Each structure stands twice: as C-alpha cells, then as structure tokens.
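Enquirer: Quick one: sequence plus predicted model below, questions after.
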Amino acid sequence: MTMTKIAFFDAHSYDRDSFEMWNKDFGFDIHYYKERLSMNSIELTKGKEIVCVFVNDEISAQVIDALVKNGVKLVALRCAGFNNVDLPEAKGKLRVVRVPAYSPHAVAEYAVTLMLSLNRKVYRSTQRTREGNFRLSGLLGFDMYGKTAGIVGMGRIAKVLVNILKGFGMNILAYDKFPDMKWAKENGVKMVDLPELYANSDVISLHCPLTHETLHMIDKDAIDMMKPGVMIINTGRGKLIRTEDLIQGLRSHKVGSAGLDVYEEEAKFFYEDHSDRMINDDHLALLLMMPNVIVTSHQAFFTREALQNIATTTLQNCKDFLDGKELVNEVMAK
C-alpha cells in the first residue's frame, strides 16, 4: 500500500521530532523541507497530495494554482491563523484545514510572562546582575492588582488569559466583534467598544485574528486614545500593529512598554539565526534597542503540550481528508 506523501515546509528540528513521534500512529510519508512554501519552492510539492505549512509560508493565488497543477489537494496549516492563505482563490480548488486550539494556555501564559517581565524589568535586572550591578534604579514596576487589562478578541486564548489576570485582582475590559455576553457576565468581564477599552486600560493584550478590519488596528489614532504609559502586548499577528506608529508612541512615552512576540515583517527574520549579520530592518533594529520593549520570535505557542496537539491535530486533519470524513477544522472563504 502506497503511503500518502506530505510536503512539510518551514521545518525545524522540533517540528520533525514531534511529527515523527506521532506519525507512527498515522503512517504518512512526510518529506521535510527547511524552505518556506512560495513560488520559489513550489517544485518540492510535485508528487505530493498534501502540503503542511506554518505562519510564514505563502499560499497566494499563484501558489494555489501551482499546487493544484502539481496534484496537491489539501493545505494543512499547523497553526490557528490562516491570514497567509488566499481563501477565496482556494475555494473549489484546494481544501484548507488548521489547528484551531493547539494550546490556549501556552499563549495566554506567555502573554502574562511578557506583562510581568516588562512591568518588573526582569530582563534588565538579569543583564545587570550578570555584570555585578545590583542597583535598583530604573527597575520600578507597579502592582498588577487593581489595574485594568483590556483584552482585544475573546476567543479561547483570551478566556484563559482573563482567568489568569483575574487571579492577580485585575479589572477586565474586553472587545470582540461577536461577544460572548453570557461568558463575560459569568466571569466578571465588561464588554466595551474599542475607544473605551483603549482609554481605560493600563495593559492592552491583542488576541484577535488578522483581517482587513484588524490590519494596523493599533495605529496613531488608537494610541492617541490610550492612557499615558500604557503597556501593549501582542502575541497574535504582527500586522495588528503599525510598527512606525508604535515606535512614535514609545518615543513620546505615550506607550510605556511593549511586549511583541510577533512583528509585521517577521517573515524575513523569525525562526532563523541572524546573530552573525546586521538586522536589515530599521524598525526592528530600533525596537530591539529600546529598554522598554521585549521582542521574541513568535514563541508563545512553544510548549511540549502545544507541539503534541499541533502534530496530532494536523495529522488527524489529513487522515480525515483522505478517509472522506467531515473536516471539523476546515477554513473556507465566507
């Protein structure tokens, strides 16, 4: 019996280790490629029925047509977001599945990690003490207790985050285009519109998908509405924030600090080692120099539990497709 071939793009050692472990239960013939999927790497999909991709792979209209020509029938996203897929173009040509909830706890806990690290200047104090400097000047933080957190988007990750922040004794404001009012009432969350959330939050955390409506939702106008010294956390998608406006907000001290696990031009840098060369991106280089900014490499998802869920859900999505079953994690153009 011939095993179904999967072209696995943007593969790293941890991807391979995880998928190889769980693929023993599925028996796919997985071909791992370091390259990201684009027109430059499309040849690697020949003879494959399925492609497995991540957040920075390119599934444009041109790529979709080339995939179909090469015999690919399924795009399996091993992530929750699907903004890198041209869904209208895929309709009727390819089916697309994703992993909607690999670990809400992993991402929510990481958002809190960024909040606490920024607030208490843990990253700065660690650098100092390693050099023998034990002074406290410049390390002043604030009590999270009694402060207000504004959560944009109220999906699974945000709901876990709310429960964590409630444990700190924080007040919670939230915005969602389609709010779950019952859950909000039961959990002491006040649903508000964005201007009210911006104006009254000490910490703002972004947990909404990237769409035409949310593209650059944090821009100069949004920042102007915010409290002086606001902390902004983004573990969602980089393009939710207009970077140049965030930098101006940081320079003017309207934004007190920023924790960014994503960056709008991250595809050029993230998941690769650039330590032996200059960062050829003025905005990113500036953010990396700022003492009140933490930039990490899209790692909020990166826990053992999440990697297991990503692998098993992705492989089950592929099996369900081949077995002709309902694709419970399918995404389609509206």
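Expert: Structure received. Residues are numbered from 1 along each chain as shown.

Enquirer: Going by C-alpha atoms from here, please, whenever you check contacts or count neighbours.
Expert: OK.

Enquirer: if I've got this straight, Gln308 is in a strand?
Expert: No. Gln308 is assigned helix when assessed by DSSP: H, G, I helix; E, B strand; the rest coil, not a strand.

Enquirer: who touches it in this structure?
Expert: 18, 22 (Cα atoms under 8 Å, 6 or more residues apart in numbering).

Enquirer: Tell me which residues of stretch 238-250 come out buried.
Expert: 238-243, 245-247, 249-250 (16 or more other Cα atoms under 10 Å).

Enquirer: Can you report how many residues lie near the spatially closest residue to Leu194 that is not a sequence neighbour?
Expert: Nearest residue to Leu194 in three dimensions, chain neighbours excluded: Tyr175, at 6.3 Å (Cα to Cα, 6 or more residues apart in numbering). Tyr175 has 21 neighbours, counted by other Cα atoms under 10 Å.

Enquirer: What's the separation between the nearest residue to Cys208 once chain neighbours are set aside and Tyr33?
Expert: Closest residue in space to Cys208, ignoring its immediate chain neighbours: Gly153 at 4.4 Å, by Cα to Cα, 6+ apart. Distance, Gly153 to Tyr33, by Cα to Cα, to the nearest Å: 34 Å.

Enquirer: putting a second one here so we can go through both:
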Amino acid sequence: MEILAYGVQADERPLLEEAFTGRHELRCLSVFLNRDTAPLAAGHPVVSSSVNAELDAETLARLAAGGTKLIAQRSTGFNNIDLDAAEKLGLTVARVSHYSPYAVAEHAWALALAVNRRLTRAAYRSREFDFRLDGLLGRDIHGMTVGVIGTGKIGECFARIAHGFGTELLGWDIERNPACEELGMAYTELDELLARADLISLHVPLLPATHHLIDARALDRMKDDAILVNSSRGGLVDSAALVETLRAGRLSGVGLDVYEEETGVFFTDRSIQGISDDVLARLVTFPQVVVTSHQAYFTRTAVGQIIEATVRNVDDFAAGRRGENTLVPR
C-alpha cells in the first residue's frame, strides 16, 4: 500500500523507512497534516500523522476526497482527531495505544532536575566563562513531597524514580494504582496534593474534565516555591494563569515539554521569524522556566515502538482486521 507520512522528524525518518521496507511503499514529508496540506495525500490510501496534526472535519473531508482510507496516527493521544467526522466519511483511524513509559517519565524528571538546579542558566554562563554560583541555589530532591497527578503507566514510572530519590509520595487519580501504593504513595484529594507537594508532575490525558486542570485557582493552592512539571498535554495547564503566577514571583521552577497552543510552533524552526504567541514568548523569558519541544517521547526505544505499532496498524488494515489500536470504526 502507498503511505504518505506527515510530520516526520529527521531522526525518525530512517527508522520509518527501515520498518516499512519490503512491506509498503512509504513517502515522508516534514510538513504537518492540516487542511492546507491534506491535498498532498491525493492518491494515497494511507496517511500517517504526527501528534501535532490538525485532523478536523474539513481536513478529514479533503483526505477522503483524495482517496485516503486509513489514518495511522503515530501517537497515543487523539484529541486532535474529529472521530465522529471520520466515521461519517468512512475513514479508518488507528493510533499507538502505548509505548515506553520510561521515556516520558525520565524526561519529566530531567525537567524537574534542570529547573531545580538551574542547569540551563549554569550552562549558558559556563559558555561565557562565567563560573559564579549566584542564583544557582537549588534544593535536595531527597525529603521532598512529590505529587503525581495521574498514576497510570507513566505516572507509576515517575513515582518509582521519585521513590528512589527518597521522597514522600502523594497521588491523585480516578483509580488507585496498587504498584504506587506499594511505594508508599498516599492518595489524596487534588486540593490537598497541590497544597502539600514541593514538586508536582502531570501525567493525565487531556479530556474535557482535565482541560485547564491547573488553572489560576490550582496555582494559588500551590506552595510559593513549588516546582511544576508538565510532560503530558499542554491543555492541562492554563498558560496565561501560569504567566501571571510567575510574574507574581511564585513557583521556583516550571518544566514544560508541552504547551496548549503548540500546534504549528513546536517541531518547527522559528529562530528567524520569531513567534506571535505572546504567552509562550513570555513563558520562555522566566529564568526558572525550561521549555522543551514535546520531546519526552523522543527516545530510540519509544520511537521504535511507535513505528512498530504503526506498521501493525497498516498491516491490520490491509488484511481487513480490526486491531487493538483501531479507534474508528468503533
């Protein structure tokens, strides 16, 4: 089958090409899938999209008009896809249901450690041969109270690392994870977790109920010197409220791998033209904030698993099978 893959990163391309060699014909594009780029897929029965694709009803209609039958998204999240529209158009939609939870949990901790120990500022200074310690004072992770919001596979991995540091663990989720409880995690109400935790990490999916879970009220509940890490979905955090919190001199560190308006910005080079998003532009100016470009999943292990699942999804479709990753038809 002929496959057009959108939003393919340079390091991802050889892995994709190797996986599909001898199975299906693959063409890779660096541009993201949206209503403007959808016509490029004309004549391709299968398209593979990245996490930042904009698969609204119009985009899907243009894909269907061009002959596309399957959308194989190379990510776990699918809040960017209008599943109802896809079903009406007769499109099959598949995702990657899971990949290495260690990749995301480890990156979340990398962000937490970077903001706590001011590593970005220290690295920039060293390049200019400025070896002062002014403004680089951090805290021991050992002995901190760590709040894990969402204790599924990734949250559990994050909690295991936290346990290794010697922290007190608090958890919040709709269901308790026995493995986390074995680590000594105490499940609490969200307000209590926000008020007690020195470090808070988000690991819940983006749903209507979790949109802006961390809003102005939640930020007000947090300690003035708390650390906040989000490696899940940008929409979990009210970014404008976060800016106001930081402007007020609160929070000692914020690590963000995702941003609620990242589509069209993350995974692109804006170093010349800059960005028009005033909130994001303001966020990156705070010295205690580190922003990375949705790269928590981006390890050889995790990307390899994502590609393997994508190949299986295409094979299932070609064989007329409904696989475990099929979202539509439902």
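Expert: Cool, got the structure. Since the model is a prediction, treat every value here as computed from it, not as a measurement.

Enquirer: coming back round to it: ok, the buried residues of stretch 238-250 of the first structure vs Ile64 of the first structure, which is closest?
Expert: Checking these against Ile64 of the first structure by Cα to Cα gives Lys239 as the nearest, at 22.8 Å.

Enquirer: The second structure: which residue goes with Met39 of the first structure?
Expert: When the second structure is aligned by TM-score structural alignment, Met39 of the first structure is paired with Arg35.

Enquirer: So which residue is smack in the middle of the second structure?
Expert: By Cα atoms, centre = their mean, the mean C-alpha position of the second structure lies nearest to Ser232, the distance being 4.3 Å.

Enquirer: Grab the nearest non-local neighbour of the counterpart of it in the first structure.
Expert: Aligned counterpart of Ser232 of the second structure in the first structure: Gly236 (TM-score structural alignment). Leaving aside its sequence neighbours, Gly236 of the first structure sits nearest to His207 (Cα to Cα, 6+ apart; 5.3 Å).

Enquirer: Quick one: residues contacting that neighbour.
Expert: Counting by Cα under 8 Å, 6+ apart, His207 of the first structure makes contact with 151-155, 157-158, 234-236.

Enquirer: returning to what we had before: want to throw the buried residues of stretch 238-250 of the first structure into JSON lines with distance to Glu186 of the first structure and secondary structure?
Expert: Listed next are those as JSON lines, based on distance: Cα to Cα, whole Å; DSSP: H, G, I helix; E, B strand; the rest coil:
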{"residue": "Gly238", "distance to Glu186 of the first structure": "31", "secondary structure": "helix"}
{"residue": "Lys239", "distance to Glu186 of the first structure": "32", "secondary structure": "helix"}
{"residue": "Leu240", "distance to Glu186 of the first structure": "29", "secondary structure": "helix"}
{"residue": "Ile241", "distance to Glu186 of the first structure": "31", "secondary structure": "strand"}
{"residue": "Arg242", "distance to Glu186 of the first structure": "34", "secondary structure": "coil"}
{"residue": "Thr243", "distance to Glu186 of the first structure": "36", "secondary structure": "helix"}
{"residue": "Asp245", "distance to Glu186 of the first structure": "36", "secondary structure": "helix"}
{"residue": "Leu246", "distance to Glu186 of the first structure": "34", "secondary structure": "helix"}
{"residue": "Ile247", "distance to Glu186 of the first structure": "37", "secondary structure": "helix"}
{"residue": "Gly249", "distance to Glu186 of the first structure": "35", "secondary structure": "helix"}
{"residue": "Leu250", "distance to Glu186 of the first structure": "36", "secondary structure": "helix"}
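
Enquirer: Okay, strands next: where are they in the stretch 51-200 of the second structure?
Expert: Counting by DSSP state E, counting those that start in this stretch, the stretch 51-200 of the second structure has strands at residues 70-73, 92-94, 145-149, 168-172, 186-187, 199-202.

Enquirer: would CSV of the ones you listed with distance to Asp215 of the second structure be doable?
Expert: Output for the strands of the stretch 51-200 of the second structure, formatted as CSV (distance: least, Cα to Cα, whole Å):
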stretch, distance to Asp215 of the second structure
strand 70-73, 29
strand 92-94, 32
strand 145-149, 14
strand 168-172, 16
strand 186-187, 21
strand 199-202, 13
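
Enquirer: Where do the helices of the stretch 101-250 of the second structure begin and end?
Expert: Counting by DSSP state H, counting those that start in this stretch, one finds helices in the stretch 101-250 of the second structure at the ranges 101-116, 119-127, 153-165, 178-182, 190-196, 216-221, 239-247.

Enquirer: Determine which of those approaches His142 of the second structure most closely.
Expert: Comparing those by Cα to Cα, helix 153-165 comes nearest, at 5.2 Å.

Enquirer: So which bit of the first structure is that closest one matched to?
Expert: The alignment of helix 153-165 of the second structure onto the first structure (TM-score structural alignment) covers residues 156-168.

Enquirer: Can you list the buried residues in that stretch?
Expert: So for stretch 156-168 of the first structure, counting by 16+ other Cα under 10 Å, buried means 157-166.

Enquirer: Format the residues you listed as JSON lines; extra columns: distance to Thr45 of the first structure.
Expert: As requested, these are arranged in JSON lines below (distance: Cα to Cα, whole Å):
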{"residue": "Ile157", "distance to Thr45 of the first structure": "33"}
{"residue": "Ala158", "distance to Thr45 of the first structure": "36"}
{"residue": "Lys159", "distance to Thr45 of the first structure": "38"}
{"residue": "Val160", "distance to Thr45 of the first structure": "38"}
{"residue": "Leu161", "distance to Thr45 of the first structure": "39"}
{"residue": "Val162", "distance to Thr45 of the first structure": "42"}
{"residue": "Asn163", "distance to Thr45 of the first structure": "43"}
{"residue": "Ile164", "distance to Thr45 of the first structure": "43"}
{"residue": "Leu165", "distance to Thr45 of the first structure": "45"}
{"residue": "Lys166", "distance to Thr45 of the first structure": "47"}
